[in-house]
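J.: Have a look at this fold, sequence not included:
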């Protein structure tokens, strides 16, 4: 897996040659230019009229030339889509959101604009209807679907697909997060990508072995990463693995702890951050692959207040770009003002 890790870091380096600044429309999303310690700091806000349009706008940050492969997930319920970010990241594919029974016109237009050749639908018919599947097929696009009997089996199949892309069915590392609360799993997407973790599983009050059919004696002693506190994932999950837990006092502080671990994997301080809502899932879900492919981190915030741990993380680094994901109904002006005050800068 070490070779895979080097390839992933090389891919990040290639993307970062032209990470977010190659988009000619980026000036439309710039909301603040400032100075911090004689270094330029820019704050951007990426958003659309709704979560569906926001996902199409975010897709531009992954590739200004469009993508031949996209993931299409339910943007109204995260159950099946929660663990799609790590697979989309390693596939270098954006995540677009849809309604359960209707493909939003803005998403349909984006798929056509990008000249997509393949769409992977995540979730069963109760998440993304057959009508949507047929509509995409009529656009001349190949469609496949990853789904299971419930969110946990769907997550397992996403994990298997990621392992297949990485070229291994027996990763030395396993990521484990709540399957019923979205925050920790979405914060973990970049770390999972940077550390080439193949197995990403939801906590389901069952032994991990039940979700890893290819586990054998040689797996004992391998690494288990747990994302979230004991209220999200019980303390004694599985004693056969060397366990590392990333958690803070709440989901916001946990996102900071994960971000710090991302820096260790990248062996460098983060200079670009993405800030997404920790109160609702769609924006953090859509931005996951973009954050991962650009060697960045996602920090969670409340709608009206910037968490103190998030503020400390930003203030202790030479951050030159802050990307706020979502409109003011998701992350208010007050959060932006707190960031500006944090840096003692003017709009």
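T.: Happy to help now that I have it. Fair warning: this is a prediction, and the values are worked out from it, not measured in the lab.

J.: For the rest of this, base every contact and every neighbour count on C-alpha atoms.
T.: Noted.

J.: Which parts of the chain are strands?
T.: Using DSSP state E, the strands of the chain run over 30-36, 39-46, 69-74, 95-98, 118-122, 142-146, 173-178, 199-203, 223-227, 242-246, 272-277, 297-301, 321-325.

J.: Of all the ones you listed, which one is nearest residue 53?
T.: With CA to CA as the measure, strand 95-98 is the member of the strands of the chain nearest residue 53 (8.3 Å).

J.: how about the closest one: buried residues?
T.: Along strand 95-98, these residues count as buried under the neighbour rule (16 or more other CA atoms under 10 Å): 95, 96, 97, 98.

J.: contacting residues for the first one?
T.: Put plainly, it is residue 95. Taking CA atoms under 8 Å, 6 or more residues apart in numbering, we find residue 95 in contact with 55, 59, 70, 71, 72, 73, 85, 88, 285, 286, 287, 289.

J.: so can I have a markdown table of the strands of the chain showing distance to residue 112?
T.: Below are the strands of the chain laid out as a markdown table (distance: least, CA to CA, whole Å):
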| stretch | distance to residue 112 |
| --- | --- |
| strand 30-36 | 27 |
| strand 39-46 | 21 |
| strand 69-74 | 11 |
| strand 95-98 | 13 |
| strand 118-122 | 11 |
| strand 142-146 | 13 |
| strand 173-178 | 35 |
| strand 199-203 | 31 |
| strand 223-227 | 37 |
| strand 242-246 | 40 |
| strand 272-277 | 27 |
| strand 297-301 | 29 |
| strand 321-325 | 24 |
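
J.: In addition, the following structure is provided for comparison:
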């Protein structure tokens, strides 16, 4: 699954590692491409109406020649289940009148004053017995307010330029689906009538659609809960809007329209909304942002709005060959937890398997969006996925607390989630303990201890303190009141009010149970484990190091010890009544004894080999096993618990740490054991960074450049976080200590391709210069020798277009080959 825990955490760290992600090559079919068109905009408009409506008691009439008043019509049309019919200013043509008769229309909403749609059209409609309601203001801005007054703001608002049409068209079908009004504005300030309308409204989010070149920063700052959706041009803004709402869109169906004229996209906006589909705005030659978006989609149907004069035959050919579709054969059910009184967010996506063998996240529409978290309870919800006939189940447990019994979902490792915060330690900072809120705020170091095996329960953190020989400590969630609980190095887990632990030294060994406050230490068994234990349903499952690490279970009071199998294992995971483990099979490889992947029921029956792979550091989560493959260079893999859908996730040596929400946290052994995270479907591979260095102002001249001490490996690289303001330039200075390649990575989604990274020598001469891509990312490498110095200059050729110029800059050296 993927939920807020995952998406928020991923947004914290923006250095993407596309080169580390493995993507399999699969075959898929081309989509069905249909063109909805006519000889002109009015015939195209009526073709769209016929496609979507057999009857329509309500119809929206908008001007087909003059865009401003018409831009705000889509949400109103959706709310009335009404098509939009376009007209010239003075007269409805005969085809439009015939269509109104076929639709059995009773009510028409005319958008705009008589200067846009004349009273003669109103008279035509009245002659047909149709009731007319005109929504008009003194100008386009007040007209948008009049339309907005027919809607609500409970899902937010969209602010778009009233001086150009593409940005409003990008959000029109989405705003329509969300019952969200589109309000028009001038460039520099919010019109008075719009401001007055918004004054007393409860607005959860105000989407500002378009960059500061079309809607200024002053407009954004005047709004409640503003969020800008923009790119460097109309195409990038369109894709930015679609990416923002992709979790709520059905991307198996798509509408495509020209970005260079408004009628076709406006006509199709309500039809697209009825399919919960996006409108992709194109030119005949696709830009990189549009191309990348289309290539990523699993789309079955593409509807082109307009004739070849709007979207030409070459573009249609490219769509047919670029977009692919593969049938979904399975969607995974989801198990999740919510804390009592938590504002629970339903996971927007689930993992789907396709007939071409690939897996990816797909949006889920749940049968409910509300859950009572006021008390502990278990719930089951059903969801649907477009293009899949089956149902998806969400099994949700509302709990007062979590403990080691839920370690498969992010407890008992170096990363743990607890009541809205992520707690973690990383070797990049001496395994000191940090916490950060799941919205990306409040990053705080809470302990200087070298902490491993973090367990969180009952508002306390329990951990192995390697600063004190691995003894077990606990502390409050803010790091206060640190207390030593167990004075021995131990394998342990916390369940309910007890710590279960096992150890062996020269004097003694065994399994023990102790209260979480350190009292009532009780020996349970003379058995011990060096490796792994899991607790479920009042049983301890463990690899018994007294018996060649065979798998045993015993009750939590130490009674009922049972040997389940003789397999020698170092890792045990439990899920849904099964034990999953890696075990030696008697063979030998160049890496030592051979291990295979097995499962066995918790009663010791139905021992089954899952895979001949050589797994290590595995975690079982929601029906999948995530592990490091010793047979394939220690790359990260996943495989279903039934042995199907084996999928490579990374092409670097990796060690699985934890799984939380929709993210796998892992160590990259090829990068000095740096911590990384990747989505469960293998996308969005990125650094998990504990230390961020702030840019030191003033560094806006060559002489005042901020000096960087670049690491010798990417895993050790700490990013510089800075901000490019209007007319700002930032300089950085680097001196090489050894021969090697200096690697430079710049990331700033907010600046996008408006950023330029320049490498300069000590005399200020440009060695290399490159703009960022549309997504704000660029990277390159240059050879340096000991003692050589270079400068990095960050700038923007169009600084006036920057509103929030936050960026991350990372540098590191790699040895020369």
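T.: Looks like it arrived, so ask away. Every value quoted in this text rests on a predicted model; they were computed, and no experiment measured them.

J.: Show the contacting residues for the most centrally placed residue in structure 1.
T.: With distances taken as CA atoms, centre = their mean, structure 1 has residue 288 as the residue nearest its mean C-alpha position (2.0 Å). Applying CA under 8 Å, 6+ apart to residue 288 of structure 1 gives the contacts 85, 86, 89, 186, 189, 190, 298.

J.: Of those, which are reproduced in structure 2?
T.: Checking the contacts of residue 288 of structure 1 against structure 2 (both residues aligned by TM-score structural alignment, their matches' CA atoms under 8 Å), the contacts still present are 85, 186, 189, 190, 298.

J.: What ranges does structure 1 have for its helices?
T.: Ranges of helices within structure 1 are 2-16, 51-62, 85-90, 105-113, 130-138, 151-166, 183-194, 251-266, 282-293, 308-315, 333-342, based on DSSP state H.

J.: you'd agree residue 56 of structure 1 is up against residue 109?
T.: No - applying CA atoms under 8 Å as the test, residue 56 of structure 1 and residue 109 come out as separate, 9.3 Å apart.

J.: which one of those two has more residues nearby?
T.: Neighbour comparison, residue 56 of structure 1 and residue 109: the larger count goes to residue 56, with 23 against 13 (by other CA atoms under 10 Å).

J.: What does the more buried one correspond to in structure 2?
T.: In structure 2, the residue matched to residue 56 of structure 1 (TM-score structural alignment) is residue 46.

J.: Next, work out how far apart that match and residue 264 of structure 2 are.
T.: Relative to residue 264 of structure 2, residue 46 of structure 2 is positioned 10 Å away (criterion: CA to CA, to the nearest Å).

J.: one step back: closest one to residue 153 of structure 1 out of the buried residues of strand 95-98 of structure 1, please.
T.: Lowest distance from residue 153 of structure 1 to the buried residues of strand 95-98 of structure 1 (CA to CA) belongs to residue 95, with 19.9 Å.

J.: After alignment, which residue of structure 2 pairs with that closest one?
T.: Aligned partner of residue 95 of structure 1 by TM-score structural alignment: residue 84.

J.: Also residue 67 of structure 1?
T.: Aligned by TM-score structural alignment, residue 67 of structure 1 pairs with residue 56 of structure 2.

J.: In contact with that match, which residues?
T.: Each residue near residue 56 of structure 2 by CA under 8 Å, 6+ apart is listed here: 81, 82, 83, 103, 104, 105.

J.: repeat for residue 228 of structure 1
T.: Residue 228 of structure 1 is in contact with 177, 178, 184, 245, 246, 247, 248, 251, 254, counting by CA under 8 Å, 6+ apart.

J.: Just give the nearest non-adjacent residue to it, would you?
T.: Nearest-residue entry for residue 228 of structure 1: residue 247, 4.7 Å, with adjacent residues in sequence omitted and distances by CA to CA, 6 or more residues apart in numbering.

J.: Tell me how many other residues crowd the corresponding residue of structure 2 for the one you found.
T.: Following TM-score structural alignment, the counterpart assigned to residue 247 of structure 1 within structure 2 is residue 230. In terms of burial, residue 230 of structure 2 registers 25 neighbours under the definition other CA under 10 Å.

J.: what about residue 653 of structure 2, which helix or strand?
T.: Residue 653 of structure 2 is part of strand 647-660, with elements assigned from DSSP states H and E.

J.: who touches residue 237 of structure 2 in this structure?
T.: Contact partners of residue 237 of structure 2, counting by CA under 8 Å, 6+ apart, are 167, 170, 209, 210, 229, 230, 231.

J.: Residue 625 of structure 2 versus the last one, what's the distance?
T.: The span separating residue 231 of structure 2 from residue 625 of structure 2 equals 39 Å under the rule CA to CA.

J.: And the two? Which one has more around it.
T.: Taking other CA under 10 Å, residue 231 of structure 2 and residue 625 do not tie; residue 231 has more neighbours (26 against 22).
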